[in-house]
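S.K.: any chance you could fold what I've pasted below:
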Amino acid sequence: MNNPRYSRNRLYVKSEEQSLIKDTKILLGGAGIGSIIAECALRFGFENITIIDGDRVELSNLNRQTYVQTDIGKNKAECLAKRLMDINPDASIVYHNSYADENNMEALIKRHEIAINALDFKSKIPFEFDEICKKYNIPVLHPYNFGWAGFLAVVKPNGIQLSQLSEEPRGFELRMAEYVSRYGEFWNIPNKWLEKVIEEYRNEDNILPPPQLSIASWITAGYCVNVMYNLITGKEIKFFPKFYLSSIFFDKS
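M.R.: Here you go, the predicted model:
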């Protein structure tokens, strides 16, 4: 490794691969769980990251996102960009304190090689994000926080899209959790804890956001960075409808 910053990546990552990683342009749509993914990616060596998010930091974000107390009330995208630049001032970090919408998505997306869709499913914007990525042949990573489990679905441009699971954005996170639960039941690897959380969440006030833990954020971030590495180095990955899921709470009975 010529760059001492990444000297401890040796044996795991070849020098030529480290150069590929550095030059790969990543688009991060959403800086919630995306904040953890971005930091993990930067520390691994991804130095070209664009962030788009119009949200501001809230106290409830601090249990699982990379922000600190003094960030509360500030723009997430800007705070995340500053943190990343503090880690590596030589990186190219671009941020937009705005939401992804029909007016800006295509201009932002088309300049990148990999996209991370961590947008809130409050409208059809996440589906439209994927459609534009499909147009430009860009693979899309969909990270989810299932509390005790990290989850990642990777959408291939010419493959099955998440919208085929459901075209209705409201409650999409719950439908994805249900899909994972049914998948486990089908293959005789039930996740009773996940089924229990799904049932209890259904019984909550439906205006509440899904419960999430820091554990899943970090597991998912690791998945995302590993998959991005595999994508750019031509190694095998699983595409949706297959997925990545990791938790120590797997029920065998």
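
S.K.: only C-alpha atoms from now on, for both contacts and neighbour counts.
M.R.: Noted.

S.K.: quick check: buried residues in stretch 212-230?
M.R.: Across stretch 212-230, burial judged by 16 or more other CA atoms under 10 Å covers 212-225, 227-229.

S.K.: what's the longest helix in this structure?
M.R.: Criterion DSSP state H: the longest helix present in the chain is helix 214-233.

S.K.: which strands or helices does it pack on?
M.R.: Helix 214-233 sits against helix 15-23, helix 33-44, strand 140-146, strand 149-155, with contacts defined as 3 or more CA pairs under 8 Å, 6 or more residues apart in numbering; DSSP states H and E.

S.K.: for these, give me TSV that also has distance to Thr50 and mean neighbour count.
M.R.: Below are the helices and strands packed on helix 214-233 laid out as TSV (distance: least, CA to CA, whole Å; neighbours: other CA atoms under 10 Å):
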stretch	distance to Thr50	mean neighbour count
helix 15-23	13	16
helix 33-44	10	23
strand 140-146	14	25
strand 149-155	19	25
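
S.K.: want to put them side by side, so please do this one too:
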Amino acid sequence: AENVNEGSSCMSKVTDIPLILPFDFVNGAGAIVVMPDDERNMLGKPDLRLWAATYMAGYCAFWNVDGCEWLRDSLPDIKNSVTNDVALKTAAHICARIAANIAVGREVKHFPRFYLCKNLE
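M.R.: Here you go, the predicted structure:
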């Protein structure tokens, strides 16, 4: 995902495999799966991490999803590029589960749906 934020051209050439985009949201983590046929405009966002956090927080607020307050509270830190090692591990855990599910042919949520988890203790 960092290469996507930097405008890497190699990511735009990969269109026939699912992309798993992990995000460190300081107090938790998230991931968006982009399938080959999904809209990929988000990949060109100048700050994909902030865009994803704002998108997910807005989704949670609109649909009154319980347990997302930590993400809304993390937005100022995300805007200031704060990172957290525990959130990075949480993101890795989410991505490992998604990748395993893709590998065995299980259905996974993909954009505009997403995965979100408060930091694992």
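
S.K.: care to give me the TM-score?
M.R.: With the length set by TM-score structural alignment, normalised by the length of the second structure, the two chains reach a TM-score of 0.81; 118 aligned residues with a CA RMSD of 2.2 Å.

S.K.: ignoring the adjacent residues along the chain, who's closest to the residue nearest the centre of the second structure?
M.R.: Centroid-nearest residue in the second structure, with CA atoms, centre = their mean: Ala31, separated by 2.7 Å. Among residues not flanking Ala31 of the second structure along the chain, Pro22 sits closest, at 4.4 Å (CA to CA, 6 or more residues apart in numbering).

S.K.: how about the one you found, what's its match in the first structure?
M.R.: The equivalent of Pro22 of the second structure in the first structure is Pro143 (alignment by TM-score structural alignment).

S.K.: in the second structure, what residues pair with the longest helix of the first structure?
M.R.: By TM-score structural alignment, helix 214-233 of the first structure lines up with residues 85-104 in the second structure.

S.K.: can you give the contact residues for that stretch?
M.R.: Contact with stretch 85-104 of the second structure is made by 20, 22-31, 107-108, 115, 117-120, as judged by CA atoms under 8 Å, 6 or more residues apart in numbering.

S.K.: quick one: the helices in the stretch 1-150 of the first structure, in order.
M.R.: Under the criterion DSSP state H, counting those that start in this stretch, the stretch 1-150 of the first structure contains helices at 15-23, 33-44, 76-87, 105-109, 125-135.

S.K.: Serialize those helices to a markdown table and add fields for distance to Asn191 of the first structure.
M.R.: Formatted as a markdown table, these follow (distance: least, CA to CA, whole Å):
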| stretch | distance to Asn191 of the first structure |
| --- | --- |
| helix 15-23 | 35 |
| helix 33-44 | 23 |
| helix 76-87 | 33 |
| helix 105-109 | 36 |
| helix 125-135 | 27 |
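
S.K.: of the ones you listed, which is nearest Arg182 of the first structure?
M.R.: Arg182 of the first structure sits nearest to helix 125-135 of all the helices of the stretch 1-150 of the first structure, at 22.6 Å, using CA to CA.

S.K.: list the helices and strands that closest one packs on?
M.R.: helix 105-109, strand 114-117.

S.K.: re the thing from before, how about the helices and strands packed on helix 214-233 of the first structure in a markdown table, adding distance to Lys122 of the first structure?
M.R.: A markdown table is the format used below for those (distance: least, CA to CA, whole Å):
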| stretch | distance to Lys122 of the first structure |
| --- | --- |
| helix 15-23 | 32 |
| helix 33-44 | 16 |
| strand 140-146 | 15 |
| strand 149-155 | 19 |
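
S.K.: go through these and name the closest to Glu173 of the first structure.
M.R.: Using CA to CA, these put strand 140-146 closest to Glu173 of the first structure, at 8.0 Å.

S.K.: and the corresponding residue of the first structure for the residue nearest to the centre of the second structure, what does it touch?
M.R.: Using TM-score structural alignment as the criterion, Ala31 of the second structure maps onto Leu152 of the first structure. Leu152 of the first structure is in contact with 141-144, 220, 223-224, 243-245, counting by CA under 8 Å, 6+ apart.

S.K.: hmm, 10 Å instead?
M.R.: Residues in contact with Leu152 of the first structure, defined by CA atoms under 10 Å, 6 or more residues apart in numbering, are 141-145, 219-224, 227, 238-240, 242-246.

S.K.: could you do Phe240 of the first structure as well?
M.R.: Phe240 of the first structure touches 141-142, 152-156, 159-162, counting by CA under 10 Å, 6+ apart.

S.K.: now for those residues, which pair is the farthest apart?
M.R.: Leu152 and Gly159 (15.8 Å).
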